[in-house]
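need a structure here:
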Amino acid sequence: MRPDEYWKNFNLGTELDIAGRFLFNGLLAFHEMEHFAAEEDAFEFLYSVAVGVERLLKIAIILTEHDTAVDQESFEKSLITHTHQDLALRLREPHSLKFPARENEFIALLGQFYTSQRYSRYSLNSVFAPTHERDKLVKFLEKHLDIKIDTSGWLTITRNERKHRKFIGKVVSKIVNPVHQIIEDEARRLNIYTYEIDYQSKASKIFLSKKFDFEDEDILQAELLAYFLSSEACGPNAQLIRDLIKPLPFDPAREGEYLAALRCDRKKIAVLDELEALYEDVTNFKERRELLEASALENLTYGEEVEDEDIEDFDFDNSEDGDGR
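I've put the predicted structure just below:
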């Protein structure tokens, strides 16, 4: 295999997975936003999506434009840009790639953010426009959803709802899917496999499942909770938890917060503080933690062939890397 073939087949395949992970992380950040007031939330979303789209466009450009006759140094220099609109234009003629006006506007928003705004707070001038990326995102949502978003009121602040998440997912999908199709078509033309993605990777959600929101994940959590709370959960993990792990006295009034903590990492912070306080009354802390770690193993051995009361006989399947496999 020639160096250029290896580059396009393997290195760009890795880049495709990386691009998908950035897109996944950005969409998840938007999914977990409670409201639109925090500029940090807008930054996290825009940064990840901007990087993901940029890398995706560059993969498509390389597969489309590069051949052994090009000046390699000049070609690589032409990729050193963060202007998303210019990158997209390089795919317009060879692939008739034309985005709708709304998606073009969002691409421009990503480009402006990445080239002009992501480091702006390191400048003293930022005091005159401290929330520019948030405000740009809010204006985009207000314009295309025909709504008014409140970012200043204490009681009237606009919450991030399903309609906002579905809209953003649709916009990103209409940018990502056509570019990914170009990558797949060009890879097939070159008889390489750049488009192949591990189905367990974050990128598989974007490029294989083509899902751009996290509603299914939220439903999955609810379904799994329903299962584990029922008598149908009779495998080794559920049995160990029921038999040997006494629940801590969490507050029933906060059950909604606890469920949210299962879905969202940032929600775990407050609950972790409560957990630390509850642990102060646990006398067999080390044993409890060992049992909890064992309960999460994918290949746990526990059940009829093991004496329930004799934890010394458990096969926790603990390997050196701690994954239990």
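
For the rest of this, base every contact and every neighbour count on C-alpha atoms.
OK.

Now do stretch 192-200: distance from first to last residue.
21 Å (Cα to Cα, to the nearest Å).

Likewise for stretch 242-259?
19 Å.

Which residues does that stretch contact?
If you take Cα atoms under 8 Å, 6 or more residues apart in numbering as the criterion, stretch 242-259 is touched by 267, 268, 271, 278, 288, 291, 292, 308.

Next: stretch 120-137.
By Cα under 8 Å, 6+ apart, the residues outside stretch 120-137 that reach it are 36, 37, 38, 39, 42, 43, 109, 113, 117.

now swap in stretch 92-109 and tell me
With Cα under 8 Å, 6+ apart, stretch 92-109 has contacts from 64, 84-85, 88, 91, 136-137, 140, 144, 171-172, 174-175, 178, 182.

Residue 186 contacts residue 64, doesn't it?
Yes - using Cα atoms under 8 Å, residue 186 is in contact with residue 64, at 6.4 Å.

buried ones in stretch 275-295?
291, 292, 294, 295 (16 or more other Cα atoms under 10 Å).

How far does that stretch stretch from one end to the other?
18 Å.

Over to stretch 118-131?
11 Å.

Then stretch 242-250?
Using Cα to Cα, the two ends of stretch 242-250 sit 17 Å apart.

in that stretch, what's buried?
So, applying 16+ other Cα under 10 Å, stretch 242-250 has no buried residues.

just stretch 58-70 next, same as before
If you call a residue buried by 16+ other Cα under 10 Å, then stretch 58-70 has these buried ones: 58, 59, 60, 61, 62, 63, 64.

what number of residues lie near the nearest residue to residue 296 once chain neighbours are set aside?
Distances taken as Cα to Cα, 6 or more residues apart in numbering place residue 237 nearest to residue 296, at 6.9 Å, with adjacent residues excluded. Residues near residue 237, counting by other Cα atoms under 10 Å, number 21.

And this one, please, so the two structures can be compared:
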Amino acid sequence: MRPDEYWKNFNLGTELDIAGRFLFNGLQAFHEMRNFAVEEDAFEFLYGVAVGIERLLKIAVILTEHDAANDQAEFEDGLKTHNHQLLIQRLQKRHQFDLAGMTNEFIGILSTFYKSHRYGRYSLGSVHAPARERDELITFLEKHLKVEINISGMFDSTRNERRYKMFIGRTISKIVLPIFHIIRNEAGRLNLYTYEIQYGSKASKIFLRESFDFEDEDILQGELIAYFVSGEESGPNSRFIRDLIKPLPFDPALEADYLSALRSDRYKQEVLDELEGHYEDVEDFKDRRNMLEAAASDHLSYDAGEDED
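Down below sits the predicted model:
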């Protein structure tokens, strides 16, 4: 295999997985936003998606444009850009890749964010416009969903509901999937396997399952909870938990918060203080932690009459 073939097949294959991870993380950040008031939330979402789409575009450009006759140094210099629109224009010269007005507008938000807003707060001038990426995201949502988003107070702020999550997922899918289609076609033309994705990875959710929201994951969580708390016939792990691990006295009034913590690493932070308080009253803390670790073992063997695994 020639060096350029190795580069396009393996190194760009790794880049494809990395792009998928950025997209996954950005979409997950949006999914976990409670409302639209916090500018850090908007930054985290836009950063992940902007980087993911940029890297994806560059893979497609390399597979489309590069051949052995290229001046390699000049070609690589041409990739040193964060301009999403420019990269799209390069693809459009050789591929049918038309973006509707809404998706073009979102690409513009990503480009502006990555070029200007990403480091905007390092400038003194940011005191006059401290949350531009958040405000542009809100304007985009208000325009295309015909809503009014309130960010004025902690309790009055518009909640990030299902319709916002589904809309953002659809918008990003209309950008990402056509680029991935180009990558598949170009890799096929070159007899390469750049497009192959590891099953079960973050990238597989994006490129193989073509899933751009986390609704299925929320449903899965609910179903698994129902399974583990049921009294139905079950495996050794759930029996071990029910029989041997006494539940801590969490507050029944906060069950909705606890369910959110199961769905989100971010929400876990809000419950950890309470957990530490409960642990102050646990005398056999070390044994309890060992039992919790055993409960998650892949090789746990437990029957109701056993005292230990």
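
just to revisit the earlier point, filter the contacts of stretch 92-109 of the first structure down to the buried ones, ChimeraX style.
Selection of buried members from those for ChimeraX, criterion 16+ other Cα under 10 Å:
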select :64,84,85,88,91,136,137,140,171,172,175,182
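
picking that back up, could the contacts of stretch 120-137 of the first structure go into TSV alongside neighbour count and secondary structure?
Shown next, in TSV, are the contacts of stretch 120-137 of the first structure (neighbours: other Cα atoms under 10 Å; DSSP: H, G, I helix; E, B strand; the rest coil):
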residue	neighbour count	secondary structure
36	22	coil
37	21	coil
38	14	coil
39	16	helix
42	23	helix
43	22	helix
109	19	helix
113	23	helix
117	17	helix
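
Closest one of these to residue 76 of the first structure?
residue 113 (23.3 Å; Cα to Cα).

show me the contacts for that closest one.
Residue 113 of the first structure makes contact with 46, 47, 133, according to Cα under 8 Å, 6+ apart.

Which helix or which strand is home to the second one?
According to DSSP states H and E, residue 47 of the first structure maps onto helix 39-65.

Kindly report the same for the last one.
Assigning secondary structure by DSSP H and E places residue 133 of the first structure in helix 132-145.

If you drop the residues flanking it in sequence, what lies closest to residue 263 of the first structure?
The nearest residue in space to residue 263 of the first structure (Cα to Cα, 6+ apart) is residue 218, at 6.9 Å.

and the one you found, how many neighbours?
Residues near residue 218 of the first structure, counting by other Cα under 10 Å: 13.

Now do the SS call for it.
helix (DSSP: H, G, I helix; E, B strand; the rest coil).

so what corresponds to it in the second structure?
In the second structure, the residue matched to residue 218 of the first structure (TM-score structural alignment) is residue 218.

Residue 174 of the first structure and residue 106 of the first structure, how far apart?
Taking Cα to Cα, one finds residue 174 of the first structure at 11 Å from residue 106 of the first structure.

before we move on, back to that, my guess is the match of residue 218 of the first structure contacts residue 263, does it?
Yes - between residue 218 of the second structure and residue 263 a contact is recorded at 6.7 Å, counting by Cα under 8 Å.

what residues are shared contacts of those two?
In contact with both residue 218 of the second structure and residue 263: no residue, using Cα under 8 Å, 6+ apart.

dump the residue contacts of residue 49 of the second structure.
Counting by Cα under 8 Å, 6+ apart, residue 49 of the second structure has contacts 22, 23, 25, 26, 27, 110.

How about the third one, nearest residue that isn't a chain neighbour?
So that's residue 25 of the second structure. Spatially, and ignoring its direct neighbours in sequence, residue 25 of the second structure is nearest to residue 48 (6.1 Å; Cα to Cα, 6+ apart).

how deep is the one you found tucked in, by neighbour count?
Counted with other Cα under 10 Å, residue 48 of the second structure comes out at 22.

And the helices in the second structure, which stretches?
3-6, 12-31, 39-65, 72-77, 84-92, 101-115, 132-145, 162-189, 202-207, 215-229, 236-244, 255-263, 265-279, 285-295 (DSSP state H).

Tell me which of these lies nearest to residue 154 of the second structure.
helix 39-65 (13.5 Å).

chain center to the closest one: distance?
How far helix 39-65 of the second structure lies from its chain's middle: 12 Å, per Cα atoms, centre = their mean, to the nearest Å.

Likewise for stretch 5-19 of the first structure?
The answer for stretch 5-19 of the first structure is 20 Å, by Cα atoms, centre = their mean.

what comes up buried for it?
Neighbour-count burial for stretch 5-19 of the first structure flags 8, 9, 10, 12, 13, 14, 15, 16, 17, 18, 19 (criterion: 16+ other Cα under 10 Å).
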